[in-house]
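*Asks:* Okay, sequence plus prediction incoming.
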Amino acid sequence: MIDILFEDGEALVIDKPAGLPIERPRKGGPSLEDHLDALKLGFQRPPVPVHRIDTDTSGCLLLARNPKALKRFARAFEERKVGKRYLGIVSGVPETDAGTIELALSKISSAEKGWRMIAAKKGKPSVTHWRVLQTLDLGTLIEFTPETGRTHQIRIHAAAGLGLPLLGDPVYGDTTSGPRTMLHAAGLSVEREGKPPIVAVAPLPADFVAMGARDG
């Protein structure tokens, strides 16, 4: 059962479990698609994901309940009318308590490592604000507030911007340092014309709590 964090006639925000891919993997296996019929909740159409979060990332995911809403929400993401708050546990302690990371990011791929993002002058600009919330035994709990929405943005910003990859990140860090990539989409807000904004908060998952993390 997937927890619902927000619901009205045109939107759902769900608390996506870590490890559940949004799209069916090429090799097969479980995905969010298996749950969309159950998430109709009396509506004729199954809801459709508006954006993507990584398979390993838990937390807020916005679904549209009709095609018009999907277009409006997609436009809101493009126009940066969406507020996103992430929590991540990084491997170490930053030199300062807060800051802003600005990097141009490019996608590269290689036979041995697959594809990944790198900081590159010719890449697309990306901006993330961050602040330390808590020092833990195994690292630091950090709040990340991205302005842009590049692929793997927070993961590469932690590794290349802070010099401290997220615990468990198999691409930018060390997969043995955590049970998974320790990133959680803790909050989501979406502006809407003529309606109250969509506002959702996802509680800290059990693996964050097990490391001693607290939110607020």
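*Replies:* Structure's in. What do you need? Numbering: from 1, shown residues only.

*Asks:* C-alpha from now on. contacts and neighbour counts both.
*Replies:* Fine.

*Asks:* what are the ranges of the helices in this structure?
*Replies:* Using DSSP state H, the helices found in the chain span residues 67-78, 153-156, 206-210.

*Asks:* Please compare the first structure with the one that follows:
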Amino acid sequence: MSTTNPDDEIDYLPPADTGLDLVHVDDDIVVVVKPAGLLSVPGRGADRADCMASRVQARFADALIVHRLDMATSGLLVFGRGPEVQRQLSIAFAGRDVHKRYEAVVHGLVQAEQGEIDLPLITDWPRRPRQMVCFERGKPSLTRFRVVERDAMQGTTRVSLEPVTGRSHQLRVHLMAKGHPIVGDPLYGPEVGATRLMLHAAELGLNHPRSGVAQKWVSPVPF
């Protein structure tokens, strides 16, 4: 997992702590829904200490972060309870043995019913925290998409997204590059109306680190 955090470059006003939205808890894992606008892990400086990890650890002291969501993205996060479980889960994420599905609302009417976006990505250093497509130096990045519904009146499309790789801002940059930025994206979309980034981590599936039994969690899309 990268030690850099693109969200450190963005102004931070975390949402109020109203308690954890817990989806699953056992002796090995904690699954929680992160609200939009909250960092997954602490950022640089005392003003960025409030995050999903710190809120979870206030109740489950042994819970360790395994993966991240962008600050602007809401949805499912899993924590490993203790370093050994964290290690096992990190290996599963690195080996792409985890099912992740997101849902987004994008600008424009997507024509294809489904498909893949295969574009290499790299940090756009002069314009951090932005990422960009770069065929010379970018890391391979693959996203699968499927249209859920089109709203001709609003000129938007709801899409289901499965990131095969896990690059920073991958879904946001891939959709922007195809001419369909996510509604409410302050970095990659037009400056219009929405109060939040319309991107939610809606499904997460993996094998339980102790039993090996397949687990799947679902979080209702809040938009």
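*Replies:* Yes, it's here. Please read all numbers here as calculations on a predicted model, not as lab measurements.

*Asks:* And the TM-score between them?
*Replies:* Aligned and superposed, the two chains score 0.86 in TM-score terms (TM-score structural alignment, normalised by the length of structure 1); 199 aligned residues with a Cα RMSD of 1.7 Å.

*Asks:* Throw the helices of structure 1 into CSV and include distance to Ser110 of structure 1, thanks.
*Replies:* Output for the helices of structure 1, formatted as CSV (distance: least, Cα to Cα, whole Å):
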stretch, distance to Ser110 of structure 1
helix 67-78, 29
helix 153-156, 17
helix 206-210, 32
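
*Asks:* Just say which of these is most tucked in.
*Replies:* Comparing the helices of structure 1 on average neighbours per residue, with mean count of other Cα atoms under 10 Å, the densest one is helix 153-156 at a mean of 24.

*Asks:* how big's the offset between that helix and structure 2?
*Replies:* The superposed helix 153-156 of structure 1 is, by mean Cα distance after the TM-score superposition for structure 1, a mean 0.6 Å from where its aligned residues fall in structure 2.

*Asks:* Alignment lookup: Val110 of structure 2 to structure 1.
*Replies:* Taking TM-score structural alignment for the superposition, Val110 of structure 2 sits opposite Pro94 in structure 1.

*Asks:* what's the answer for Asp27 of structure 2, then?
*Replies:* Matched across to structure 1, Asp27 of structure 2 falls on Gly9, judged by TM-score structural alignment.

*Asks:* give me every residue that touches that match.
*Replies:* Applying Cα atoms under 8 Å, 6 or more residues apart in numbering, we find Gly9 of structure 1 in contact with Arg65.

*Asks:* Can you get me a residue count around Asp3 of structure 1?
*Replies:* Neighbourhood size, Asp3 of structure 1 [other Cα atoms under 10 Å]: 12.

*Asks:* Could you pull up the residues touching it?
*Replies:* Ile14, Asp15, Lys16.

*Asks:* Can you give me the distance of the nearest residue to the second one once chain neighbours are set aside to Ser106 of structure 1?
*Replies:* Nearest in space to Asp15 of structure 1, with sequence neighbours left out and distances taken as Cα to Cα, 6 or more residues apart in numbering, is Gly59 at 4.5 Å. According to Cα to Cα, to the nearest Å, Gly59 of structure 1 stands 26 Å off from Ser106 of structure 1.

*Asks:* Who has more neighbours out of the two?
*Replies:* Higher neighbour count among Gly59 of structure 1 and Ser106: Gly59, with 27 against 17, using other Cα under 10 Å.

*Asks:* That one -> structure 2?
*Replies:* Using TM-score structural alignment, Gly59 of structure 1 lines up with Gly75 in structure 2.

*Asks:* Does that match touch Ala201 like I think?
*Replies:* Yes. Using Cα atoms under 8 Å, Gly75 of structure 2 is in contact with Ala201, at 4.2 Å.

*Asks:* list residues touching both of the two?
*Replies:* The contact sets of Gly75 of structure 2 and Ala201 overlap at Ser219 (Cα under 8 Å, 6+ apart).

*Asks:* list the contacts for Gly187 of structure 1?
*Replies:* Gly187 of structure 1 touches Gly59, Cys60, Gly83, Lys84, Arg85, Tyr86, Val199, Ala200, Val201, Ala202, counting by Cα under 8 Å, 6+ apart.

*Asks:* Which ones among those lie within strands?
*Replies:* The strands, defined by DSSP state E, take in Gly59, Cys60, Gly83, Lys84, Arg85, Tyr86, Val199, Ala200, Val201 from these.

*Asks:* top of the residues you listed by neighbour count?
*Replies:* When neighbours are counted by other Cα under 10 Å, Cys60 leads these with 30 neighbours.

*Asks:* so who does it touch?
*Replies:* Cys60 of structure 1 neighbours (Cα under 8 Å, 6+ apart): Leu5, Val13, Ile14, Asp15, Lys16, Ala185, Ala186, Gly187, Leu188, Ala200, Val201, Ala202.

*Asks:* From those residues, pick the one nearest Leu36 of structure 1.
*Replies:* Nearest to Leu36 of structure 1, judged by Cα to Cα, of the contacts of Cys60 of structure 1 is Ile14 at 11.0 Å.

*Asks:* how many other residues sit next to that closest one?
*Replies:* Ile14 of structure 1 has 23 neighbours, counted by other Cα under 10 Å.

*Asks:* Next: the one 3 residues further on.
*Replies:* Using other Cα under 10 Å, Pro17 of structure 1 is surrounded by 19 other residues.

*Asks:* Please apply the same query to Val82 of structure 1.
*Replies:* Residues lying near Val82 of structure 1 (other Cα under 10 Å) number 22.

*Asks:* again with Glu113 of structure 2
*Replies:* Residues lying near Glu113 of structure 2 (other Cα under 10 Å) number 11.

*Asks:* same thing with the one 10 residues further on?
*Replies:* One way to gauge burial is a neighbour count; for Thr123 of structure 2, by other Cα under 10 Å, it gives 20.
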